[in-house]
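[1] when you get a sec, could you give me coordinates for this:
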Amino acid sequence: MTALEPLLQHPTRLTVLAFLSGCTEAEFSAVRDYCQVSDSVLSKTATALEEAGYVTVKKGYVGKRPKTWLAATRAGNKALAGHLASLQAIVAAAEAAGAAHG
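    Okay, the predicted model is just below:
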């Protein structure tokens, strides 16, 4: 069984990485709106995931407006898959133990 990823045990970090795993990249505001968090919370979350190598952060402009895009890395997708597999294994083991217990 793969161990749970400590960084992904926080619901916001898990949600951000899960959202990003479904797309090539996403604009900061789209991730913020989906996760229903403030700019500062998403910024801190993105920084933590970037430091772990799970997310890339790209800054640029659209016209004169500054924009930030986030994307999951291969390592991030692998960590997410392992974390989810561990959660599924925990649930399966608990269900089997419960069924055996009565």
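[2] CA atoms for contacts and neighbours, from now on please.
    Will do.
[3] what count of nearby residues applies to the residue lying closest to Asn77 once chain neighbours are set aside?
    Of all residues not flanking Asn77 in the chain, Ser21 sits nearest, at 6.2 Å (C-alpha to C-alpha, 6 or more residues apart in numbering). Other residues near Ser21 come to 20 when the count uses other C-alpha atoms under 10 Å.
[4] contacting residues around Ser21?
    71-72, 77 (C-alpha atoms under 8 Å, 6 or more residues apart in numbering).
[5] buried residues in the longest helix along the chain?
    As assigned by DSSP state H, the longest helix anywhere in the chain is helix 74-101. With burial defined by 16 or more other C-alpha atoms under 10 Å, the residues of helix 74-101 counted as buried are 76-77, 79-87.
[6] please generate a structure for the following sequence too, so the two can be compared:
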Amino acid sequence: MHAPTRLSLLSLLSATDRIEFGLLRDGLALSDSALSKQLGILEEAGLVALERDGVGRGKRVRVRMTDSGRRTFDDHVAALQAIVRRGAPGPPSQSTSAS
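    Sure, this is the predicted structure:
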């Protein structure tokens, strides 16, 4: 999931129940083959599921995040947020020295 493309893909999926392949492709500005490759990796990891219906040119593919994928994504986002909070110190203190 750490690859930026896969993280972006999961981010789009997290906001919806399912989304059509073409909308994902266009939203991520990927080619069909690049999106297919990324989805294959996520599907193999059990993070997304592909729903296919129809045949030939009428074939539609919808992508949804699995329950496991949603939990994994939410945990990953929470971990990233914790890193940002820890790594974002306040403004530097202004010290003045008296002569």
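[7] next, the TM-score between them, please.
    Here the superposed chains carry a TM-score of 0.84, computed using TM-score structural alignment, normalised by the length of structure 2; 93 aligned residues with a C-alpha RMSD of 1.9 Å.
[8] circling back to that earlier point, in CSV, list the buried residues of helix 74-101 of structure 1 along with distance to Ala48 of structure 1.
    CSV is the format used below for the buried residues of helix 74-101 of structure 1 (distance: C-alpha to C-alpha, whole Å):
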residue, distance to Ala48 of structure 1
Gly76, 12
Asn77, 15
Ala79, 14
Leu80, 15
Ala81, 18
Gly82, 18
His83, 17
Leu84, 19
Ala85, 22
Ser86, 21
Leu87, 21
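[9] just to revisit the earlier point, lining up the contacts of Ser21 of structure 1 with structure 2, which overlap?
    Compared against structure 2 with both residues aligned by TM-score structural alignment, their matches' C-alpha atoms under 8 Å, the contacts of Ser21 of structure 1 retain 72, 77.
[10] tell me the one of the contacts of Ser21 of structure 1 nearest Leu49 of structure 1?
    Closest to Leu49 of structure 1 out of the contacts of Ser21 of structure 1 is Ala72 (9.0 Å), distances taken as C-alpha to C-alpha.
[11] and the closest one, what pairs with it in structure 2?
    In structure 2, the residue paired with Ala72 of structure 1 is Met65, using TM-score structural alignment.
[12] what about its match, distance to Arg85 of structure 2?
    The spacing between Met65 of structure 2 and Arg85 of structure 2, counted by C-alpha to C-alpha, to the nearest Å, is 27 Å.
[13] can you pull out the helices in structure 2?
    Remark: helices assigned in structure 2 by DSSP H are 4-14, 21-28, 32-44, 67-87.
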